[in-house]
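**Student:** Requesting a structural model of the entry that follows:
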Amino acid sequence: MADGWTSPLTERHARWERRRRAQAAFFWLVLPMVLLAMTVEGAQQLQPSWRAHRGVGTAGTFTVTRCVKLDCYGGGVWQSDDGTDTRRGVRLYDAPAVRHHVGDRIPALDTGLSYGVYVARGEAYRTTTVELIVGVLGLALCLLALAFWRRRGNAPPS
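**Tutor:** Purely as a prediction, here's the structure:
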């Protein structure tokens, strides 16, 4: 064999090993972090979105102050109808399906979420509930997979 020559089988095995490690890193590091973020976000938003669906909260107006491409709901100012409460830098959830522009005013409820307000009688609670369920079930499946690997006598791949 010449110097520097490697077998095609050795190269294939090395590629397979790199791919296996990347998949393991995704499954054991990235996926659980995403699922945990979904669970936390869903848990934070479930009660406020349900209250908005029922029409419970402080009535006010969301004013669009920033638009990025087609998203004009990610930055705005909410002010209560009686003028006693103003919140800046909040997001509007369950926004109407029409295009808005900077300066548009949309009726919204403050239901207790620190970084957002909701349209009254909206359906955001549905996506919030799905997000929470997927996050919790996904984390449970990750824990079951970890228990399965440990029971078989294998440590999780690193």
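
**Student:** Could you use CA atoms for every contact and neighbour count after this?
**Tutor:** Noted.

**Student:** which residue ranges form the strands in this protein?
**Tutor:** Ranges of strands in the chain, per DSSP state E, are 58-68, 71-80, 86-93, 105-110, 116-118.

**Student:** and the longest helix seen in the chain, what does it pack onto?
**Tutor:** In the chain, with assignment by DSSP state H, the single longest helix is helix 124-151. Here helix 124-151 touches helix 31-54, going by 3 or more C-alpha pairs under 8 Å, 6 or more residues apart in numbering; DSSP states H and E.

**Student:** to compare against the first, here's another:
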Amino acid sequence: MFTAQQEDCGGRGPCTWKGDWVSDDGKQNRKNVRLAGDDVRVDNVGERVDALDTGSPTSVYADRHIGNTLWVVVWVLGAVALLVFCGRVIWRLLREHLLLRANRNPGSR
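**Tutor:** Predicted structure coming up:
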């Protein structure tokens, strides 16, 4: 868990946050490390963010696993809904085609 201590806007690029990191089991901790990662959202000093220590001497990385999983679920559900919709459209078209064909040739059954 990363706890934001100081916002660092060092003059170049976007601002980053520095702070302290503690492992989930509390056995490891790192002081004055930078929180890295895409789309990191920290607004206030003292705010806590799930973060992973990957061995970098100066940074820990925001753990976006929950957010990524949510997007995967959303995409999968969207794909399933699209497949169901397309399947129903194809089924209706096929059924109409077969019914029209059967009505044109009633003796061909």
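
**Student:** TM-score of the superposition?
**Tutor:** Taking TM-score structural alignment, normalised by the length of the second structure as the basis, the two superposed chains have a TM-score of 0.48; 61 aligned residues with a C-alpha RMSD of 2.2 Å.

**Student:** picking that back up, point out the most buried one among the strands of the first structure.
**Tutor:** Greatest average neighbour count among these goes to strand 116-118 (a mean of 30), per mean count of other C-alpha atoms under 10 Å.

**Student:** helices and strands around that one, which ones?
**Tutor:** In this structure, strand 116-118 of the first structure makes packing contacts with strand 86-93, strand 105-110, judged by 3+ C-alpha pairs under 8 Å, 6+ apart.

**Student:** Any chance of the strands of the first structure in JSON lines with distance to V40 of the first structure as columns?
**Tutor:** Listed next are those as JSON lines, based on distance: least, C-alpha to C-alpha, whole Å:
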{"stretch": "strand 58-68", "distance to V40 of the first structure": "24"}
{"stretch": "strand 71-80", "distance to V40 of the first structure": "20"}
{"stretch": "strand 86-93", "distance to V40 of the first structure": "17"}
{"stretch": "strand 105-110", "distance to V40 of the first structure": "20"}
{"stretch": "strand 116-118", "distance to V40 of the first structure": "15"}
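
**Student:** Which one, of those, ends up nearest to A124 of the first structure?
**Tutor:** strand 86-93 (6.9 Å; C-alpha to C-alpha).

**Student:** residues making contact with the closest one?
**Tutor:** Under the contact criterion C-alpha atoms under 8 Å, 6 or more residues apart in numbering, strand 86-93 of the first structure has outside partners 62, 73-80, 108, 114-119, 124.

**Student:** ranges for the strands of the second structure?
**Tutor:** 2-8, 16-22, 29-36, 48-49, 51-52, 59-62.

**Student:** looking at the helices and strands packed on strand 116-118 of the first structure, which is closest to A140 of the first structure?
**Tutor:** For A140 of the first structure, the closest of these is strand 86-93, at 28.4 Å, according to C-alpha to C-alpha.

**Student:** so what's L139 of the first structure up against?
**Tutor:** Shown in contact with L139 of the first structure (C-alpha under 8 Å, 6+ apart): P32, L35, L36.

**Student:** Pull up the gap between the residue lying closest to the last one once chain neighbours are set aside and S80 of the first structure, please.
**Tutor:** Nearest residue to L36 of the first structure in three dimensions, chain neighbours excluded: G135, at 6.2 Å (C-alpha to C-alpha, 6 or more residues apart in numbering). Note on G135 of the first structure: its distance to S80 of the first structure, by C-alpha to C-alpha, to the nearest Å, is 33 Å.
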